[in-house]
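>>> generate a structure from the sequence data that follows.
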Amino acid sequence: MKPPYRLLGISGSLRANSFSSALLAALVEATAERAIFDYSDIGAVPHFNQDLYVDPLPPSVQKLRDQILEADGLVVVSSEYNHGIPGTLKNALDWASRPHNQSPLKNKPALIITSSVAVTGGVRAQYQIRETLISALARPVSTPEIVVGNIAAKIVGSRFEDPSVIAFALAGIAEMFNEVDRLVGR
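Here you go, the predicted structure:
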């Protein structure tokens, strides 16, 4: 039996009862037999400033970079703000993207999931996140876009409850596992 995959969950929302974090938690639960998740705290990362990109890096930045390095893959679950990527998520990805050809994101498989209270499901943020990850030389998983529209209606209490979305997202995670296997020969 293969050892569990080590995944880093990145929620693009800082809100205490974040829809993105609830969806991520549902995926963690659904993959518990195959994956171990760590979580990033992108809210602790300072605003990107090239003047701060010196040795030693700010501790929260170093922790994020180490988490990315240790992970087999990333699961980025984000809402869409004003038709785009949330600023805190873009900021974290900018910190992780340096130096360009040697960043911890280089060749890292990444599954992107977006959501919105609108029916569009965060599709515009999906493209912006993908573009940022590709620019940083990460490997967004080639899978149908996982966009979750009307997400507020899919939260019961504080839990994400939509079996069809979970099943669709699990197909994306399975493809990410395949990509990890191809990259590291598992």
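>>> can we go C-alpha only for contacts and neighbour counts from here?
Fine.
>>> geometric centre of this protein: which residue is closest?
V76 (1.3 Å; Cα atoms, centre = their mean).
>>> name the residues of the longest helix seen in the chain that are buried.
The longest helix of the chain (DSSP state H) is helix 163-184. For helix 163-184, the neighbour count (16 or more other Cα atoms under 10 Å) marks 165-166, 169, 172-173, 175-177, 179-180 as buried.
>>> which residues in this structure form helices?
Using DSSP H, the helices of the chain run over 19-30, 59-70, 87-96, 123-135, 163-184.
>>> and L7, which of the ones you listed is closest to it?
helix 59-70 (8.5 Å; Cα to Cα).
>>> I have a second one here; can you model it like the first so I can compare?
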Amino acid sequence: MTTTILTLVGSLRGDSHNRQIAEAAAAVAPGDVSIVTYDDLTSLPFYNEDIDVPGAVPAAAEKFRAAVAEADAVLLVSPEYNGTIPAVLKNAIDWASRPYGESSISAKPAAVIGSSMSPYGAVRAHDDARRSLGVAGASVLEDAQLSVGTSMDRFAEIHPKDDAELVEQITAILNALSGAAKEPAAA
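The predicted model follows:
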């Protein structure tokens, strides 16, 4: 059985190290894991309960919720902006968390990875993202963490998919997400 992991990248810059880390995840995914990167986060309007009503939900939000619902697990790949999660990822979590009681992310295995140019590797953003995912109802894998520091130096001359240590860490996280997605839901 193939596990589909929906990947959400918090950096909108086309050649960002976090986008490259998402590319690395797709390149090294085990044979029973399919990585689907959602590349349309910029189409999501800011979450607003006034437009999140039957018959008025924006098409972009419906499309995004369907992608989350169809996935077996979710992987956020996040930089750190001003000490926290990028707005585009927070907005995506907000849309996935609704409607209350029917959330597309509810009980879905989730993990957060990524990098920043600071030596701390976006740890604060990753902590905030895991907290937000958990409050939204996702089943956050607390042991599946990867925060890569000093990305400007580490990836100055190589793509993340060519970094053996990183590939090993990403593969372990993908396997953890796949394993969690295959576990029967808790009764």
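>>> so what number do they get for TM-score?
Taking TM-score structural alignment, normalised by the length of structure 1 as the basis, the two superposed chains have a TM-score of 0.91; 183 aligned residues with a Cα RMSD of 1.8 Å.
>>> mean per-residue distance, the top strand by length along structure 2 to structure 1?
In structure 2, with assignment by DSSP state E, the single longest strand is strand 139-148. Here the mean offset of strand 139-148 of structure 2 against structure 1 after fitting is 1.7 Å, by mean Cα distance after the TM-score superposition for structure 1.
>>> buried set for that strand?
Buried residues in strand 139-148 of structure 2, defined by neighbour count with 16+ other Cα under 10 Å: 139-141, 144-148.
>>> now tell me what touches that strand from outside.
106-116, 119-123, 126, 130, 133-134, 169-170, 172-173, 176-177 (Cα atoms under 8 Å, 6 or more residues apart in numbering).
>>> neighbours of the aligned partner of A138 of structure 2 in structure 1, just the number please.
A138 of structure 2 maps onto A138 of structure 1 when the alignment is built from TM-score structural alignment. By the criterion of other Cα atoms under 10 Å, A138 of structure 1 has 22 neighbours.
>>> just checking, A138 of structure 1 touches K106?
Yes - when contacts are counted by Cα atoms under 8 Å, A138 of structure 1 is listed as touching K106 (4.7 Å).
>>> that older thread, show me which of the buried residues of strand 139-148 of structure 2 is closest to P86 of structure 2.
Proximity of the buried residues of strand 139-148 of structure 2 to P86 of structure 2 was ranked by Cα to Cα; the top entry is S147 with 15.0 Å.
>>> skipping adjacent residues, who's closest to the closest one in space?
Spatial nearest neighbour of S147 of structure 2, excluding adjacent residues (Cα to Cα, 6 or more residues apart in numbering): G121 at 4.7 Å.
>>> again with A67 of structure 2
Counting by Cα to Cα, 6+ apart, the residue nearest A67 of structure 2 is L6, at 7.5 Å.
>>> the one you found -> structure 1?
Checking TM-score structural alignment: L6 of structure 2 goes with L8.
>>> residue contacts, its match?
37-40, 67-68, 71-75 are the contacts of L8 of structure 1 under Cα under 8 Å, 6+ apart.
>>> give me the distance between it and L183 of structure 1.
Using Cα to Cα, to the nearest Å, one obtains 17 Å as the distance from L8 of structure 1 to L183 of structure 1.
>>> do A171 of structure 1 as well
19 Å.
>>> ok, back up a step: export the helices of structure 1 to JSON lines and append columns for distance to V156 of structure 1.
Formatted as JSON lines, the helices of structure 1 follow (distance: least, Cα to Cα, whole Å):
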{"stretch": "helix 19-30", "distance to V156 of structure 1": "10"}
{"stretch": "helix 59-70", "distance to V156 of structure 1": "30"}
{"stretch": "helix 87-96", "distance to V156 of structure 1": "25"}
{"stretch": "helix 123-135", "distance to V156 of structure 1": "23"}
{"stretch": "helix 163-184", "distance to V156 of structure 1": "13"}
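>>> tell me which of these lies nearest to P3 of structure 1.
Going by Cα to Cα, the one of the helices of structure 1 nearest P3 of structure 1 is helix 163-184, 11.5 Å.
>>> packing partners for that closest one?
In terms of contacts (3 or more Cα pairs under 8 Å, 6 or more residues apart in numbering; DSSP states H and E), helix 163-184 of structure 1 is packed against helix 19-30, strand 109-115, strand 146-148.
>>> neighbouring contacts of the second one?
Counting by Cα under 8 Å, 6+ apart, the neighbours of strand 109-115 of structure 1 from elsewhere in the structure are 20, 72-80, 121-123, 125-126, 129-130, 138-141, 145-151, 169, 172-173, 176, 179-180.
>>> what does F19 of structure 1 align to in structure 2?
For F19 of structure 1, the aligned position in structure 2 is H17, judged by TM-score structural alignment.
>>> check contacts around that match.
By Cα under 8 Å, 6+ apart, H17 of structure 2 lies in contact with 115-116, 151, 155, 160.
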